[in-house]
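Chemist: Have a look at this prediction, sequence included:
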Amino acid sequence: MTTRATSAAAVPRAAHSLPPSGTADGATEAEVLEVYGLMWAEQIKAYRAASAGGTDLKRYTAPDVWTAFEADLARMDKERTVMRGDLRHEPEAIVPAGAQPPAATVKDCVDASNWQTLDTTTGWRIPPPPGQPARYAVTAKLERVNGERWTVTEYTPHRTRPCQGLSDN
């Protein structure tokens, strides 16, 4: 089963078939995509302010992922930049059945064509780095430890790897 969403908050679509053999059920995939989508919504809030203050980003991420986001936000604050516009994505969850602890991989294709970096001192747009395509691949790993909620344990944007859709991840 493939579940996709195209906004900051991943909202799973209805299943049209049974999950492939060896993978978890569609309800588990929906749970993974819900947490991934909630992390995304909080990440967008943080990047619009160059600060995680007032967000629940830390709630959805493991310490290493949280530290990476904090470092990126600190860099943005130091450089006096924020993000504006619309960031869209198409996540797909892959949840192998029987993994202990329960684990999942999310493959995502991010469309940043309407996502702009702004200099807060001038209000001017800063162009994206050379070689960064408008659509790029992201992978994330999530785990559910001790029966608690799913947590993003790895988050890797492949900003130089273009994607046309999920099949390219």
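Modeler: That came through fine.
Chemist: going forward, measure contacts between C-alpha atoms and count neighbours the same way
Modeler: Fine.
Chemist: In space, what's closest to the residue most central in space within the chain - neighbours in sequence excluded?
Modeler: The centroid of the chain falls nearest to Trp40 when counting by C-alpha atoms, centre = their mean (4.9 Å). Using C-alpha to C-alpha, 6 or more residues apart in numbering and skipping the chain neighbours, the partner closest in space to Trp40 is Ala8 (5.6 Å).
Chemist: which strand in this protein runs the most residues?
Modeler: Secondary structure of the chain per DSSP state E: the longest strand is strand 103-119.
Chemist: Would you double-check that the residue nearest to the centre of the chain falls in a strand?
Modeler: No: counting by DSSP: H, G, I helix; E, B strand; the rest coil, one finds Trp40 to be helix, located in no strand.
Chemist: which residues touch Ala50?
Modeler: Residues in contact with Ala50, defined by C-alpha atoms under 8 Å, 6 or more residues apart in numbering, are Leu73, Ala74, Met76, Asp77, Thr81, Val82, Met83.
Chemist: and the comparison structure, right after this:
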Amino acid sequence: MALSVTACSGPGSGSHDASPSPQTVEAAPSTGTRGSRIEAEKSALLDIYKRYWTEQVKAYGRASDRGTDLQKYATTQALSRALSDLQGLKASHRVLRGVPQHDAEVTSIGLDKKVPDAKVTDCLDVSDWRTVTSSGKTLPAPKGVLKRYVAVASAEKWGSRWMITKIDTHGRAC
């Protein structure tokens, strides 16, 4: 079973630590210098991105978004893609085990727009994310599929918080 990009990224912004708490992360207030505001917004966005992947890994590990906070961090195409992947996993009686890793950075941010937006570029490493059947059998990864590749997440700031809206892969190794 081939999953879309949502099955290919990890739970942290370059870190391999435990899952963060599901509390809401608010963006930084607009006080201070423009440079410090941009850095605070980038930090808030990377935190949301990390939480998005943490919740997605949790959901893919049980083939259900029940009991996760996936919808707190993703919307539109990113959420639809994840929910579609979950339907596929559930229908095929499979889950994903392991923890993919990534190295993410904010590569663009537009704060002076009516709806601020940003891009996060990530090098996803899915070599430790395995498909497991309901009988516990680990399935081999399809031949020729990249285990480390570039993905770009689009995000928008809705009110005082960032939301992941779209994930694109570019079919190139990183």
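Modeler: Here it is on my side, so go on. None of these values were measured; they are calculated from a predicted model.
Chemist: now, which of the contacts of Ala50 of structure 1 sits nearest Gly98 of structure 1?
Modeler: Proximity of the contacts of Ala50 of structure 1 to Gly98 of structure 1, judged by C-alpha to C-alpha, is greatest for Leu73, which lies at 36.3 Å.
Chemist: From the geometric centre of structure 1, which residue sits farthest away?
Modeler: Outermost in structure 1, C-alpha atoms, centre = their mean: Thr122 at 29.0 Å.
Chemist: Which secondary structure state does it sit in?
Modeler: Taken by three-state DSSP, the conformation at Thr122 of structure 1 corresponds to coil.
Chemist: which residues of structure 1 fall in helices?
Modeler: Using DSSP state H, the helices of structure 1 run over 26-49, 63-79.
Chemist: What span of structure 2 is the longest one aligned with?
Modeler: By that I understand helix 26-49 of structure 1. Under TM-score structural alignment, the match for helix 26-49 of structure 1 in structure 2 covers residues 39-62.
Chemist: before we move on, the earlier item: test my guess that the residue nearest to Trp40 of structure 1 contacts Gln43.
Modeler: No: with contact defined as C-alpha atoms under 8 Å, Ala8 of structure 1 does not reach Gln43; the gap is 9.1 Å.
Chemist: Check structure 2 for its longest strand and report it.
Modeler: Under DSSP E, structure 2 gives strand 161-173 as its longest strand.
Chemist: buried sites along that one?
Modeler: Arg161, Trp162, Met163, Ile164, Thr165, Lys166, Ile167, Thr169 (16 or more other C-alpha atoms under 10 Å).
Chemist: contact partners of it?
Modeler: Contacts for strand 161-173 of structure 2 (C-alpha under 8 Å, 6+ apart): 5-6, 25-27, 44-45, 48-49, 52, 72-79, 146, 148-157.
Chemist: and the longest strand of structure 1, what other elements does it pack with?
Modeler: strand 81-89, strand 92-94, strand 125-126, strand 135-143 (3 or more C-alpha pairs under 8 Å, 6 or more residues apart in numbering; DSSP states H and E).
Chemist: what's the distance between the aligned residue in structure 2 for Ala68 of structure 1 and Ala40 of structure 2?
Modeler: Alignment note (TM-score structural alignment): Ala68 of structure 1 maps to Arg81 of structure 2. As judged by C-alpha to C-alpha, to the nearest Å, Arg81 of structure 2 and Ala40 of structure 2 stand 29 Å apart.
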